[in-house]
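Student: Sequence below, structure please.
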Amino acid sequence: MDGMKKFFKEQAQILFPEVWELAREIGENPELGYQEFFAVDVLTRFLSRYGFDVLRPIAGLETAFLARFQGKKPGPRIAFLAEYDALPEVGHGCGHNLIGAASAGAGVVLSRSEELLGEVLVIGTPAEETSGAKVTLVKKGIFDRVDAAMMFHPGSQNVPEVSSLALDAIEFTFIGRSAHAVAAAQFGVNALEAMITFFNNVNALKKEIPDDTRINGIITEGGTTPNIVPDKAVARFYLRAPRRKGLDELQKKVIHCAKEAASSVSAKVTWRKFENSYDDMLTNRTLAGVFTKNLRELGIKRISSPQVAMGSVDMGNVSRVVPAIHPYLALGKGMNIPHTRDYTEAVLSPAGEKLLLLAIESLVGTGWDLLNDPKLLKHIKKEFYQETDLWG
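Tutor: Here you go, the predicted structure:
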């Protein structure tokens, strides 16, 4: 480990009690997506105290922010992405309190260098668990002048290179005609019957699609009383596939299932996206390699090979406009199940504390390597342009 890396390690350990307090406070005060005002206040006060210029809100999102620290000379712009939304009932059962604190902590530690070139950004990104504000931030141009973006996520293993599934969230509404369910059923058009046929069609479709493709749906509205023919039925679906192109094809097939179901009872059907669509995560392999190198320098020996996460992340949309990584680092022994109260307790335990320090140190080391090696950053960008051309 070179002299600057040792300096950053020392700074991370000095600053760590304060950063752990951030993670603890956010963890003990969970907020749902777009309601994370406490978390944003805590994080931005911390960043401002250490010399970051903070802009909030941004992109029309009340709980999004952009914090900037300019080095002494021009150079690359490196972004650490902070998440801080919680889950209903469960709280921080996905560890976003650690993510937000790690990115803010990494930004401040990196800014402590007297030799800093370029600019360090910490971007606050709300609502990852629901509508995925990173999608909006991408559309609004927040990442247009960023050279590389990174964050970490708690997981069961140390996995620097991760891909994810593209996601579309689609709501289907079937419209029929109400009537007395006994005395005049023949005059009604049963929207719920169309919905049930739709689900049967989708179940048949599931037998034809690849194993790594997912269709999951629920009925959110199906009538008010058994004595009235339902004139409206609503369902929400998540469609997932390894690549955006494959997901677009899947969406067409599911919509065809809905049209056939509506036609079978002379109902009408409409559909809309009720949440932002996520692209699959396009991890920059060179950048992930730099993160891996820093993990090894920190004494981490158990590092897993590239994996596909069977979920979806809005970081995928970021990875289409800037070289990006979304590595997972093991929480404790990796036995805790995410999105549970058990996980919420784990991220606030000594295991969560240990993980947070590792995340800060590995992110800082990766950021420093990019800011100080123009050839490396050039190689990262070359790979990025080649990969985005390939996948579209």
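Student: switch to C-alpha atoms for all contacts and neighbour counts from now on
Tutor: Noted.
Student: residue ranges of the helices in the protein, please?
Tutor: 3-28, 37-49, 96-111, 133-139, 191-206, 244-264, 285-297, 315-318, 341-347, 350-371, 374-391 (DSSP state H).
Student: I'd like those helices as a markdown table, with distance to S305 and mean neighbour count appended.
Tutor: Listed next are the helices of the chain as a markdown table, based on distance: least, Cα to Cα, whole Å; neighbours: other Cα atoms under 10 Å:
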| stretch | distance to S305 | mean neighbour count |
| --- | --- | --- |
| helix 3-28 | 25 | 18 |
| helix 37-49 | 33 | 18 |
| helix 96-111 | 22 | 29 |
| helix 133-139 | 26 | 21 |
| helix 191-206 | 29 | 20 |
| helix 244-264 | 23 | 18 |
| helix 285-297 | 11 | 20 |
| helix 315-318 | 19 | 26 |
| helix 341-347 | 24 | 21 |
| helix 350-371 | 17 | 22 |
| helix 374-391 | 19 | 15 |
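Student: one more to line up against the first:
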Amino acid sequence: MVATCHAAVHRHRETLLALAHSLHAEPEVSFAEYRSAAKITELLADQGFRVQAPVAGLDTAFVAEKGEGDLVVGLCAEYDALPEVGHACGHNIIAASSVGAALALAEVADELGLRVRVLGTPAEETGGGKIVMLRAGLFDEVALAAMVHPAPEDVCRPSSLAIVDLEVRYTGRASHAASAPELGVNAADALTVAQVAIGLARQHLEPQQMVHGIVTEGGAAPNIVPAHTSAVFNLRAAGTQSLQRLENRIRACFDAGAVATGCTCEVTLVSPVYTELDADPWLVEAYRSAISETERTPVTRAEERTRTFGSTDMGNVTRELPAIHPLIAVDCGDAVNHQAEFATACASESGEQAVLDGARALAETVLAAATDPDQRDRLTASVQRRGSQRRHPSARPPELGTDESGQ
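Tutor: Sure, this is the predicted structure:
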């Protein structure tokens, strides 16, 4: 069956690479991936997948399935890009490799009793499409979920940081900056005070806590006291409880800006909380075995503990069901994710190889789990347990942000 899957990836090679290049050539940002989602769903429909789109109330989310088996396996496709630098995180590779794995697994779905589900998950960069889809129940039947993410090196079990995105808006009062400055209430000063407070707080942050942000509105003209300013900040931490402590501290810095200047302050949540990755150990090792059969050499297990890969809403998926989020290397020189040079690498020959190797390794990982009786039983039991928790909410772990969570 492994040979069948590998042959399927090879047979669909040109289709998969064309998809990766087409997505790369027309990058679309979070929640606006209309062309990208259409390209993927049209390809899957042509291959006999049953497509539902849109889903979960998201215009650019979809689910595509093939097979009638009792074991539902989920391949997550990301396809949003970044402003200005396009596919500098390589989501074109993610989408194409997940589609490739799905096409390969579809060839053995009937024999193995699989239902192969491609989950089109928009807005990973900001917005948390997977979290919305989780809440909508689109992962409820999924026994395992998997994807590969491009990076400078191959890492089978990377760590990630929990993250929350906050927007702060200050409102003051406009006035002539020269003839009547005393009548103004300066919203730009409020934002400056907040930024200084955050900068001073950095000395005392916990390990792996991070804060970074940009000013999105700073005023209209230098001779007008700014009445409105805004900024967006990413807050990251090793875990959700540390993240909540950091959020409390940063919100106090926002308040300081308002108190110091007399402005009003409004803070809103831009994206739901992304939790840290908690990959399934057995699936990680199955992937390690699969990817090691290529010419790739992933970093060692000891080195993995030092590799923190930003933040991802796939972390929320890994906390709900067995799932993996390995990194697959592209030849990007000294570049890293979110740089223009990395975007170039994701359309290179090395990026093409990542699509094919990723598709094969994902398919082989699923095959390993589906053909191991103990693992298949474990995965099936996980689906049943989650179903029981949904029927009896009191048995579920507390959700993030509730008093019961310890935050």
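Student: With distance to V90 of the first structure added, can I get the helices of the first structure in JSON lines?
Tutor: Below are the helices of the first structure laid out as JSON lines (distance: least, Cα to Cα, whole Å):
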{"stretch": "helix 3-28", "distance to V90 of the first structure": "11"}
{"stretch": "helix 37-49", "distance to V90 of the first structure": "17"}
{"stretch": "helix 96-111", "distance to V90 of the first structure": "12"}
{"stretch": "helix 133-139", "distance to V90 of the first structure": "21"}
{"stretch": "helix 191-206", "distance to V90 of the first structure": "29"}
{"stretch": "helix 244-264", "distance to V90 of the first structure": "30"}
{"stretch": "helix 285-297", "distance to V90 of the first structure": "31"}
{"stretch": "helix 315-318", "distance to V90 of the first structure": "23"}
{"stretch": "helix 341-347", "distance to V90 of the first structure": "5"}
{"stretch": "helix 350-371", "distance to V90 of the first structure": "17"}
{"stretch": "helix 374-391", "distance to V90 of the first structure": "36"}
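Student: With R56 of the first structure as the reference, name the closest of the ones you listed.
Tutor: When the helices of the first structure are compared by Cα to Cα, helix 37-49 sits nearest R56 of the first structure, at 8.9 Å.
Student: which bit of the second structure covers that closest one?
Tutor: Under TM-score structural alignment, the match for helix 37-49 of the first structure in the second structure covers residues 34-46.
Student: ok, back up a step: tell me which of the helices of the first structure lies nearest to V229 of the first structure.
Tutor: Nearest to V229 of the first structure among the helices of the first structure is helix 191-206; the distance by Cα to Cα comes to 7.9 Å.
Student: Run the chain-centre distance for that closest one.
Tutor: 30 Å (Cα atoms, centre = their mean, to the nearest Å).
Student: quick one: it aligns where in the second structure?
Tutor: Counting by TM-score structural alignment, helix 191-206 of the first structure corresponds to 187-202 in the second structure.
Student: next one: stretch 151-170 of the first structure
Tutor: Alignment of stretch 151-170 of the first structure against the second structure: residues 147-166, by TM-score structural alignment.
Student: can you pull the contacts of V383 of the second structure?
Tutor: By Cα atoms under 8 Å, 6 or more residues apart in numbering, the contact list for V383 of the second structure reads 140-143, 321.
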